[in-house]
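Asker: Task: produce atomic coordinates for the following.
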Amino acid sequence: MSKKTKSIPVNPANGDFEPGIAIIGRISVKDFEASREFEESHRDNFHLFLLQEKGTTGIEIDFETYKIQPSSLLYIHPNQIHRSTGFEDVTFSGWAIDNENLNPEYLKLLEDITPVKPLLINEDTFAVISEAIALCVNLSKRNHEKLYHSILKDSCNALVGLVISQYLEQTKTTDTLSRFDIVTKAFKVLLEQNFTTIKKPVEYAKKLNISTAYLNECVKNVTGFSVTHHIQQRIILEAKRLLYHSDKSVKEISAELGYDDYPYFSRLFSKVTGISPLTFRNKNHV
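Answerer: Take a look at the predicted model:
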């Protein structure tokens, strides 16, 4: 495990990119051999998309390890902590965009589908996305255009839309969603926005203008788990991120996650994971 810091590192989009938008053309692994930046666990302050053409990329995202194969897409949300675990003869392209430049409809859809796994795509779709990236790269070089930023933003959003559509093909479309599905999706969005401040199912039900019993019925029908289970799992995921990737004390982490009573938080962590927060941290120190 890499050296930890007081807070989880956040990588900004920087370099010779238009602020908030980065288009990365076709690159091979050799371009990264001199850099350790991608091997350090971090969050990004942008939405990151990768299209893998050749080779195998190892990546760790929120305690899960993946091998990205050729003709694959990968999306990483700004909340997710990730690092590369190795490149094998890799060629890929990528792009990044922040919330300010992202189409609001696409932002909502990305929040709905997160987290996702690497996605294998067919040859035709791969070719279309590759051509779209090449076009975006060429447009990114035309910074003399009067509407340069708008052109770059729109082209990058087109790429994002193509990726979202591929992930949505693997899930139910909006027209086929049941009432239970719709309520569950709305709950998950609220949970992501409020998990540090709202801990009770009744408060989420109030925000959705439904009864707590009906919210539980919807969520359990769709996911197999109760509303309380989802609330606790989201809190514990963030706690694990902070325990593993920062040097904050359990008391500091408890406060950051909305618990003034940190012994209660420790008991909750132990109940959900089977081990105490300190045991989790010590077990993962290398």
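Asker: can we go C-alpha only for contacts and neighbour counts from here?
Answerer: Noted.
Asker: Give the buried residues for stretch 244-261.
Answerer: 244-248, 250-251, 253-254, 256-259 (16 or more other Cα atoms under 10 Å).
Asker: Could you do stretch 132-152 as well?
Answerer: Ala132, Ile133, Ala134, Cys136, Val137, Leu139, Ser140, Tyr148, His149, Ile151, Leu152.
Asker: Using JSON lines, please lay out those together with distance to Asp181 and secondary structure.
Answerer: Shown next, in JSON lines, are the buried residues of stretch 132-152 (distance: Cα to Cα, whole Å; DSSP: H, G, I helix; E, B strand; the rest coil):
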{"residue": "Ala132", "distance to Asp181": "33", "secondary structure": "helix"}
{"residue": "Ile133", "distance to Asp181": "34", "secondary structure": "helix"}
{"residue": "Ala134", "distance to Asp181": "37", "secondary structure": "helix"}
{"residue": "Cys136", "distance to Asp181": "36", "secondary structure": "helix"}
{"residue": "Val137", "distance to Asp181": "38", "secondary structure": "helix"}
{"residue": "Leu139", "distance to Asp181": "40", "secondary structure": "helix"}
{"residue": "Ser140", "distance to Asp181": "40", "secondary structure": "helix"}
{"residue": "Tyr148", "distance to Asp181": "40", "secondary structure": "helix"}
{"residue": "His149", "distance to Asp181": "37", "secondary structure": "helix"}
{"residue": "Ile151", "distance to Asp181": "36", "secondary structure": "helix"}
{"residue": "Leu152", "distance to Asp181": "35", "secondary structure": "helix"}
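Asker: One more, so I can put them side by side:
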Amino acid sequence: MQEIPNIAFKSQDGSSDIEFLPLKELFARIIESPDHNPRKPHRLHFFAVLIVTEGKGTHQVDLKSYPLKKGSVVKIAKGQVHAFQEELEYDGYLVVFTEDFILRYFSKSSVEFLSHLYNYHVSEPLVENSTHNESFLHEALQEINAKDGYAQVDIIAKLLELYLLRLDRQTQGALSRKVKNEFQQIFVQFKDLVEKKYTETRNVKDYAGWLNISTKHLNQVVREVTLNTAKTFIDQYVVLEIKRKILSSSYSLKEVAYHTGFDEVTNFTKYFKKHTEQSPKEFKMQNLN
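Answerer: Sure, this is the predicted structure:
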């Protein structure tokens, strides 16, 4: 059975947790050593920033296509599914980096700010008309090509940190809300649990138990971060995973039901229809034909 490929981070020299990839070089490298088709949906096990420097086009993130032009930035979080268009009509860079890189080189306060930027449950991946792309790429590439390698990775990390903070400020804007650090930490733990355990349970009480907090407190945390209840968050994630599997694998609907935690196809169909107002079969026919 074909499943959504999981792509691990692998730099060209094998020694770094960050890499700046010109799109032409990225596709040339894949042609030489194809382990996946970037034009087909694939799930990242690292973080990425797609920066468009010229041209126009589209990029798909979690089954939705976003229009791109010069100045566009697409944030792709660890665990998200994305795909390039068939024929690239734009140029730019894909900057990829690992979670370890962030934790090792970014300040603690920056990590807290950036949890907003890469929290794809509450933030759209597309940032339009970024005014910091050219200066960031110029300085970072200049540092990468510098003959003096002293503190090189640290400097590149600080350039990326500053760039991402500026992106975060642009995306938050007037809607910026301060979330208690304690709530952020609990929410991230909850999100990680949902991503790992959603096939086992969709019960809020189970997740609250794993987190050693009450269901009332868990709902308070999730509402503060996402403006929705914990149950809504779980259901939205399950529906997204169902859609991913329907559109990005060769599984039958019965197999999709099984792989997303449903013992009975009838219950699977009722659940999906309740949350999308169409059956899995209708969704598949509408999107694959």
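Asker: follow-up on the earlier one: out of the buried residues of stretch 244-261 of structure 1, which sit inside helices?
Answerer: In this view, those that belong to helices under DSSP state H are Tyr244, His245, Val250, Lys251, Ile253, Ser254, Glu256.
Asker: quick one, helices of the stretch 101-250 of structure 2?
Answerer: Under the criterion DSSP state H, counting those that start in this stretch, helices of the stretch 101-250 of structure 2 are mapped to 108-117, 133-144, 152-172, 181-197, 204-211, 215-226, 230-248.
Asker: of the ones you listed, which approaches Gln2 of structure 2 most closely?
Answerer: When those are compared by Cα to Cα, helix 230-248 sits nearest Gln2 of structure 2, at 8.0 Å.
Asker: what packs against the closest one?
Answerer: Judged by 3 or more Cα pairs under 8 Å, 6 or more residues apart in numbering; DSSP states H and E, the packing partners of helix 230-248 of structure 2 are helix 181-197, helix 215-226, helix 253-259, helix 265-276, helix 280-288.
Asker: I'd like to know which of those helices is closest to Lys158 of structure 2.
Answerer: helix 181-197 (22.4 Å).
Asker: Of all residues in structure 1, which one is nearest the centre?
Answerer: His77 (2.3 Å; Cα atoms, centre = their mean).
Asker: And for the nearest residue to it once chain neighbours are set aside, the neighbour number?
Answerer: Here the nearest residue to His77 of structure 1 in space, its sequence neighbours aside, is His47; by Cα to Cα, 6 or more residues apart in numbering that works out to 5.3 Å. Number of residues near His47 of structure 1 (other Cα atoms under 10 Å) recorded here: 24.
Asker: now swap in Lys207 of structure 1 and tell me
Answerer: Lys207 of structure 1, neighbours per other Cα under 10 Å, totals 11.
Asker: likewise Asp16 of structure 1?
Answerer: 7.
Asker: One more: Gly274 of structure 1?
Answerer: Counted with other Cα under 10 Å, Gly274 of structure 1 comes out at 12.
Asker: show me what contacts whatever residue of structure 2 lines up with it?
Answerer: Aligning on TM-score structural alignment places Gly274 of structure 1 opposite Glu277 in structure 2. For Glu277 of structure 2, the contact set (Cα atoms under 8 Å, 6 or more residues apart in numbering) is empty.
Asker: I'd like to know how far Glu277 of structure 2 sits from Val239 of structure 2.
Answerer: 12 Å (Cα to Cα, to the nearest Å).
Asker: would Leu68 of structure 2 count as being in a strand?
Answerer: Yes: assessed by DSSP: H, G, I helix; E, B strand; the rest coil, Leu68 of structure 2 belongs to a strand.
Asker: quick one: contacts for Ala83 of structure 2?
Answerer: Pro38, Arg39, Lys40, Pro41, His42, His59, Gln60, Val61.
Asker: so how far is Lys54 of structure 1 from Leu73 of structure 1?
Answerer: Taking Cα to Cα, one finds Leu73 of structure 1 at 12 Å from Lys54 of structure 1.
Asker: Looking at these two now, which is surrounded by more residues?
Answerer: Leu73 (25 against 18).
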